[in-house]
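okay, structure incoming, though there's no sequence with it:
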């Protein structure tokens, strides 16, 4: 059965990588991002490689919240339904608090949390109407605990996103709804967002990371660390280490 998957931030990085993986698995794609030129190039490439698929692209700035609802509804109308929506779009501009970089932290918070909330609202409207669907929130291992310096605000936004997803899981389980919600906690995956970061532990290339993300999403599990090794045991430890130990690590 061919499914239709909507991915935000689909023009580069993890979004682009997941799009390639899902296309290879025979899925139709609804891709949106600010940079339509790159989206169109990706669409043309995928259609040439997989001519039996449907790939639709639309411009979307996730900070334009009205546009989020509009674009999601247009995709749903175009395909008839949406089987999976992946809330992936995000930025990593965070800076240490109190160093005169409030604007960068504000932009990070608005894009990674408020805009993600808009995407989840729009997705759930569609899924509630369909009475089915799979919502995927791309969080981060930095969401597990409060992180220092440049990661403080970024990690907080990803923790908020993970909390939204968990709250939905509780609500939907209580209602015995067929709608599923998954949270991914990616470790360090080399993309444009972190290309200048040095000494990132256990970092993997984008292709490896995206394959692990798609495998985790397809598993349907509520929460997944990706790649599972070594981030699952690292996540287990991070949740339990005292602040003094975290301070020595970071």
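Now that the structure is in, tell me what you want to look at. Just so it is clear, the structure is predicted and the values come from calculations on it, not from any experiment.

rest of the way, CA atoms for contacts and neighbours
Fine.

please enumerate the strands of this structure.
Here the chain has its strands, by DSSP state E, at 4-8, 28-33, 55-59, 84-87, 134-138, 180-186, 223-226.

reformat those strands as CSV; add distance to residue 101.
Listed next are these as CSV, based on distance: least, CA to CA, whole Å:
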stretch, distance to residue 101
strand 4-8, 27
strand 28-33, 26
strand 55-59, 29
strand 84-87, 26
strand 134-138, 25
strand 180-186, 26
strand 223-226, 30
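
nearest to residue 118, out of those strands?
Closest approach to residue 118 among the strands of the chain (CA to CA): strand 84-87, 9.8 Å.

and the strands of the chain: which comes nearest residue 233?
strand 223-226 (9.1 Å).

how about residues contacting that closest one?
Applying CA atoms under 8 Å, 6 or more residues apart in numbering, the contact partners of strand 223-226 are 141, 182-187, 209, 212-213, 216, 231-232, 235.

let me know the closest of the residues you listed to residue 171.
Looking across these and measuring by CA to CA, the closest to residue 171 is residue 182, at 13.5 Å.

which residues touch stretch 2-15?
Applying CA under 8 Å, 6+ apart, the set of residues contacting stretch 2-15 from outside is 16, 19, 26-36, 38-39, 42, 79, 81-90, 191-193, 206, 210.

how about stretch 207-221?
14, 17-18, 21-22, 136, 180, 182, 184, 186, 189, 224, 226-228.

and that stretch, how far out from the chain's middle?
Taking CA atoms, centre = their mean, to the nearest Å, one finds the center of stretch 207-221 at 12 Å from the center of the full chain.

same deal with stretch 68-79?
18 Å.

try stretch 225-236
Centre-to-centre, stretch 225-236 and its host chain are 17 Å apart (CA atoms, centre = their mean).

pull out the buried positions in it.
Buried residues in stretch 225-236, counted by 16 or more other CA atoms under 10 Å: 225, 226, 227, 228, 231, 232, 235.

run a quick neighbour tally on the nearest residue to residue 16 once chain neighbours are set aside.
Among residues not flanking residue 16 along the chain, residue 10 sits closest, at 4.8 Å (CA to CA, 6 or more residues apart in numbering). Residue 10 sits with 30 neighbouring residues when counted by other CA atoms under 10 Å.

ends of stretch 123-140, how far apart?
Its start and end residues considered, stretch 123-140 measures 20 Å (CA to CA, to the nearest Å).

hmm, back to that, could you dump the buried residues of stretch 225-236 into TSV with distance to residue 111 added?
Output for the buried residues of stretch 225-236, formatted as TSV (distance: CA to CA, whole Å):
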residue	distance to residue 111
225	22
226	22
227	24
228	27
231	25
232	26
235	24
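
pasting the second one now:
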């Protein structure tokens, strides 16, 4: 069992719900986010429901790369080692390319890819030292194709993150002396703080608890990749990969 789990971006949305569901399964948790007050509230909630688990919290801005490495090391020390790291922190900001929104797009690119790279580096350093561990990256179903308008940059960063994870997975192939796995999760439409504005209008949107339950199930299986929830996102993901661009534009 990968007992000790670090989750970034755990103050709300998918990260917070993953923390609740993993705690219910008996995992000890290290939770990080910028909003440490929310982390403390979540910690109190989890400990009230599951007093046998250990929960530590650390304030972390993932764009402070030195802090990413320092907090990862501290969380490992707090729990006596990390068995799984979930790279979840991310942004959904975006503006159509060429319309004056570079600052917002650059912030999304920095957070969703460069900061994720720092998290993967820190996690893998720890796992290589222990010769064991499970790296999980939260990509997006939007990573399947280039997408238009306000989601162009977001989709590109999530595709980059998926390729980063696959490259790490390739490094591990044939290394029989290592018990290290890499999982890429492609969530479909799941209610979170990032998308709550459009949640009421999106017919395919899963509620947070249901959507995260499918994420946790895939993570526990340690599959290489998973589109979640399986229905309808496994078939729709395949459509996105193969459909002509005109159809892709209508789908999104």
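Received it, and whenever you're ready, just let me know what you need. This is a predicted model, so every value here is computed, not measured.

if we can go back for a sec, buried ones among the contacts of stretch 2-15 of the first structure?
Listed as buried from the contacts of stretch 2-15 of the first structure are 16, 19, 26-36, 39, 42, 79, 81-90, 191, 206, 210; burial here means 16+ other CA under 10 Å.

the buried residues of stretch 225-236 of the first structure in helices, which ones?
Among those, the ones falling in helices (DSSP state H) are 228, 231, 232, 235.

just flag the most distant two among the residues you listed.
Within these, two members stand farthest from each other by CA to CA: 228 and 235, at 9.9 Å.

tell me how far residue 208 of the first structure lies from residue 102 of the first structure.
34 Å.

swap in residue 155 of the first structure?
Distance of residue 155 of the first structure to residue 102 of the first structure, computed by CA to CA: 15 Å.

again, but for residue 202 of the first structure
For residue 202 of the first structure relative to residue 102 of the first structure (CA to CA), the value is 30 Å.

how near is residue 236 of the first structure to residue 145 of the first structure?
11 Å.

same check on residue 58 of the first structure?
From residue 58 of the first structure over to residue 145 of the first structure the distance is 35 Å, taken as CA to CA.

do residue 218 of the first structure as well
In terms of CA to CA, residue 218 of the first structure sits 26 Å off from residue 145 of the first structure.

check residue 13 of the first structure too.
From residue 13 of the first structure to residue 145 of the first structure the distance is 24 Å (CA to CA).

what range does stretch 207-220 of the first structure cover in the second structure?
The aligned range for stretch 207-220 of the first structure in the second structure is 209-222, by TM-score structural alignment.

list the buried ones in that stretch?
Under 16+ other CA under 10 Å, the buried positions of stretch 209-222 of the second structure are 209, 211, 212, 213, 214, 215, 216, 218, 219, 222.

out of those residues, list just those in helices.
Among these, DSSP H puts 209, 211, 212, 213, 214, 215, 216, 218, 219 in helices.

nearest to residue 1 of the second structure among those?
Distances from residue 1 of the second structure to those, taken as CA to CA, are shortest for residue 219 (11.7 Å).

any idea how far that closest one lies from residue 185 of the second structure?
To residue 185 of the second structure, residue 219 of the second structure is 8 Å away according to CA to CA.

spit out the residues that contact the two alike.
Common neighbours of residue 219 of the second structure and residue 185 (criterion: CA under 8 Å, 6+ apart): residue 136.

identify all contacting residues around the longest helix seen in the first structure.
Longest helix of the first structure, by residue count under DSSP H: helix 151-174. Helix 151-174 of the first structure is touched from outside by 92-97, 105, 108-109, 112-113, 116-117, 137, 139-140, 142-147, 178-183, with contacts defined as CA under 8 Å, 6+ apart.

by how much does it deviate from the second structure on average?
Following the fit onto the second structure, the mean deviation recorded for helix 151-174 of the first structure is 0.6 Å by mean CA distance after the TM-score superposition for the first structure.

let me know the angle separating that helix from strand 134-138.
Helix 151-174 of the first structure and strand 134-138 are oriented at 160 degrees to each other (axes from the mean of the first three to the mean of the last three CA atoms, to 10 degrees).

show me which positions of helix 151-174 of the first structure end up buried.
Within helix 151-174 of the first structure, the residues scored as buried using 16+ other CA under 10 Å are 151-162, 164-166, 168-169.

now stretch 56-68 of the second structure
Judged by neighbour count (16+ other CA under 10 Å), stretch 56-68 of the second structure contains these buried residues: 56, 57, 58, 59, 60, 61, 62, 63, 65, 68.

what of stretch 109-128 of the second structure?
For stretch 109-128 of the second structure, the neighbour count (16+ other CA under 10 Å) marks 109-120, 122-124, 126-127 as buried.

then stretch 237-250 of the first structure?
Residues residue 238 are the ones in stretch 237-250 of the first structure that count as buried (16+ other CA under 10 Å).

can you check the distance spanned by it, start to finish?
End-to-end distance for stretch 237-250 of the first structure: 14 Å, by CA to CA.

now it, how far from the chain's geometric center?
So, by CA atoms, centre = their mean, the centroid of stretch 237-250 of the first structure is 26 Å from its chain's centroid.

equivalent analysis for stretch 65-80 of the second structure, please.
Centroid separation between stretch 65-80 of the second structure and its chain, computed with CA atoms, centre = their mean, is 18 Å.

do stretch 127-138 of the second structure as well
Taking CA atoms, centre = their mean, one finds the center of stretch 127-138 of the second structure at 14 Å from the center of the full chain.

repeat that for stretch 20-35 of the first structure.
Computed by CA atoms, centre = their mean, the chain-centroid distance of stretch 20-35 of the first structure equals 13 Å.

okay, stretch 56-71 of the first structure sits on what stretch of the second structure?
Taking TM-score structural alignment, stretch 56-71 of the first structure hits residues 56-71 over in the second structure.

tell me, how many residues neighbour residue 196 of the first structure?
By other CA under 10 Å, 9 other residues sit near residue 196 of the first structure.
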